[in-house]
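[1] What follows is a protein structure lacking sequence information:
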């Protein structure tokens, strides 16, 4: 897949053009994944922009984004493929009405095959490879990871009744994990790896400017500082970029231009995602609130 990007700087500029600000490390990881044709595993705290990186990559390349959202109990049929049983049953009844019979070979053909995300990515026939996002792989069961090995290693999916489908243009695969559990070494070995940190205050402020263009500059500065200091507390869920954007959007909707204690208390539900976190933040306002506090 060489030729998709010239270098890491090209990645950074093209993602910037679609509204995603990326640091040098993430730009390099995305460039290497594209150049080497290797899946990329992105890990980091919730809200640092892992999913958004895959979305921006697809937008920058103007290629389809195919998303597989993982969860406990995710099955092979939901991820790989399944058979259209309704159409198969209809075909059997039509054959019977004509006095014919359909055996297994007539029922298990591509006509009755339903592509799910992995097979859809393999069978994509566009001019550029699609971006396949395997989102929150750590939420899936351990056994599901084993189902990915053939796909990740060979960009192929085997359908026992039809054989193996191999990608003409292997998809750009981005897996994300919040580290809610440890992933198998076998999965990690098949991927390049990059950890995404919370953005620096300067980059966070620029992201907020782009995401909430109506926000006042003093509000962006004070909100960025508050969020950064809040992450140093012992919270159940440290506020990420998503929470920061929601918070500044809420404050702007309330026509707040300068952050005060009252504003923080009124809108804290956009930052704190549990009762304990709300209590911790409220008790720490004297330390976290930007001066002056009204």
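    Alright, I've got the coordinates. Remember, it's a predicted structure, so these values are computed and weren't measured experimentally. Numbering: from 1, shown residues only.

[2] use CA for all of it now, contacts and neighbours both
    Noted.

[3] what about the helices in the stretch 101-250 of the chain?
    Secondary structure of the stretch 101-250 of the chain (DSSP state H, counting those that start in this stretch): helices at 104-107, 117-122, 142-154, 185-189, 201-211, 217-230, 241-253.

[4] now these in TSV, with mean neighbour count and distance to residue 270?
    Formatted as TSV, the helices of the stretch 101-250 of the chain follow (neighbours: other CA atoms under 10 Å; distance: least, CA to CA, whole Å):
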stretch	mean neighbour count	distance to residue 270
helix 104-107	13	52
helix 117-122	24	32
helix 142-154	16	33
helix 185-189	11	34
helix 201-211	17	15
helix 217-230	20	11
helix 241-253	20	5
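
[5] Now distance to residue 4 too, for the ones you listed, in a markdown table please.
    What follows is the helices of the stretch 101-250 of the chain, written out as a markdown table (distance: least, CA to CA, whole Å):
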| stretch | distance to residue 4 |
| --- | --- |
| helix 104-107 | 40 |
| helix 117-122 | 17 |
| helix 142-154 | 20 |
| helix 185-189 | 24 |
| helix 201-211 | 25 |
| helix 217-230 | 34 |
| helix 241-253 | 28 |
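
[6] so how far is residue 174 from the residue nearest the centre of the chain?
    Centre of the chain computed as the mean C-alpha position; nearest residue by CA atoms, centre = their mean is residue 51, 2.2 Å away. Look at residue 51 and residue 174: by CA to CA, to the nearest Å, they are 9 Å apart.

[7] Can you get me a residue count around residue 216?
    Residues near residue 216, counting by other CA atoms under 10 Å, number 17.

[8] ok, the closest residue to residue 83 other than its chain neighbours - contacts?
    What sits nearest to residue 83 in space, not counting adjacent residues and going by CA to CA, 6 or more residues apart in numbering, is residue 113, at 5.0 Å. Residue 113 is in contact with 81, 82, 83, 84, counting by CA atoms under 8 Å, 6 or more residues apart in numbering.

[9] ok, and here's another one to check against it:
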């Protein structure tokens, strides 16, 4: 663990992730207090990337559970190896059922899923529970024991406590609210879209081949686009892709009149693209008037 929030921010920077001072302090306290960290914010602001960079910084194996609608314990926690259990039954015809039953539901026949894998790991890991808001409230309730006590309960085996204490990171795109019980167990970070200065730094870090002028032009343009009423504002990764697309077209500056055909790199919905194309005509006119 890093000695201070500043050290943590520097270590994350060395792994290619730039974080603001406030978020670095909150994340540091999560690690220092041994509490799960719930990272919330719009899609594409770097929540998952922060968890990945933290795993590298802390030199921990990453175990990732990608949440989705309908996720259940058989996919998230454990399942039984039914084929192996059936074979055991076929080879145990002379044994008493009570003896066989105890054997069938032992760790030998257990298939570990990400949550249980993080609990049973003999070395410290980082458990990333990604996009928790896509799962249902029943699954959220199940997580409470893991988040609070670093243990899980399997009916056939009982309670299993963590061999080492995993770092637990949860992410959410805020598509639904969480219970007070879950929030109470976590320390929270809200990642918004980066400031202009931070996004310029991120773009320079991730795409050093770009000229300073193009980096500045693209980040100022994207900041302006995000102020529009869009179905999905551009994410940081889309900013990077857009800047690289302009570079591929041998552009060293951004010109409003030369962006047709490039906007689908930045925006993902036809209505958003159409809205921006219409706005570009106005921006181009305004820019021309300023030059006159």
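    It's in. If you're wondering where the values come from, they're calculated on a predicted model, not measured in any experiment.

[10] Translate the residue nearest to residue 83 of structure 1 into the numbering of structure 2.
    Applying TM-score structural alignment, one finds that residue 113 of structure 1 aligns to residue 110 in structure 2.

[11] Give me the three-state assignment for whatever residue of structure 1 lines up with residue 251 of structure 2.
    The alignment partner of residue 251 of structure 2 in structure 1, by TM-score structural alignment, is residue 256. Classification of residue 256 of structure 1 using DSSP: H, G, I helix; E, B strand; the rest coil returns coil.

[12] Mind listing the shared neighbours of residue 51 and residue 174 of structure 1?
    133, 135.

[13] Go ahead and report the secondary structure state at the residue lying farthest from the centre of structure 1.
    Within structure 1, residue 99 marks the point farthest from the mean C-alpha position, 51.0 Å out by CA atoms, centre = their mean. Assigned by three-state DSSP, the conformation of residue 99 of structure 1 is coil.

[14] From residue 37 of structure 1, how far out is it?
    Separation of residue 99 of structure 1 from residue 37 of structure 1 (CA to CA): 51 Å.

[15] what's the answer for residue 191 of structure 1, then?
    Note on residue 191 of structure 1: its distance to residue 37 of structure 1, by CA to CA, is 10 Å.

[16] what's the answer for residue 47 of structure 1, then?
    In terms of CA to CA, residue 47 of structure 1 sits 27 Å off from residue 37 of structure 1.

[17] Could you do residue 257 of structure 1 as well?
    Relative to residue 37 of structure 1, residue 257 of structure 1 is positioned 46 Å away (criterion: CA to CA).

[18] repeat for residue 227 of structure 1
    Applying CA to CA, the value for residue 227 of structure 1 to residue 37 of structure 1 is 37 Å.

[19] Need the counterpart of the residue nearest to the centre of structure 1 in structure 2.
    Under TM-score structural alignment, residue 51 of structure 1 pairs with residue 48 in structure 2.

[20] Equivalent analysis for residue 24 of structure 1, please.
    Using TM-score structural alignment, the partner of residue 24 of structure 1 in structure 2 is residue 21.

[21] Give me the range in structure 1 that whatever helix or strand residue 63 of structure 2 lives in lines up against.
    Assigned by DSSP states H and E, residue 63 of structure 2 belongs to strand 61-66. The alignment of strand 61-66 of structure 2 onto structure 1 (TM-score structural alignment) covers residues 64-69.

[22] repeat for stretch 166-179 of structure 2
    So stretch 166-179 of structure 2 sits over residues 171-184 in structure 1, by TM-score structural alignment.

[23] ok, and what's touching stretch 279-286 of structure 2?
    Contacts of stretch 279-286 of structure 2 with the rest of the structure, by CA under 8 Å, 6+ apart, involve 256, 257.

[24] An error on my part: the question was meant for stretch 15-35 of structure 2.
    When contacts are defined by CA under 8 Å, 6+ apart, stretch 15-35 of structure 2 is touched by residues 1-2, 4-6, 8-9, 12-13, 36-37, 49-50, 53, 56-57, 147-148, 167-168, 185-191, 198, 201-202, 205-206.

[25] can you pull out the strands in the stretch 1-150 of structure 2?
    37-40, 61-66, 78-80, 110-112, 125-130 (DSSP state E, counting those that start in this stretch).

[26] I'd like these laid out as JSON lines, including distance to residue 218 of structure 2.
    JSON lines is the format used below for the strands of the stretch 1-150 of structure 2 (distance: least, CA to CA, whole Å):
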{"stretch": "strand 37-40", "distance to residue 218 of structure 2": "26"}
{"stretch": "strand 61-66", "distance to residue 218 of structure 2": "32"}
{"stretch": "strand 78-80", "distance to residue 218 of structure 2": "46"}
{"stretch": "strand 110-112", "distance to residue 218 of structure 2": "46"}
{"stretch": "strand 125-130", "distance to residue 218 of structure 2": "29"}
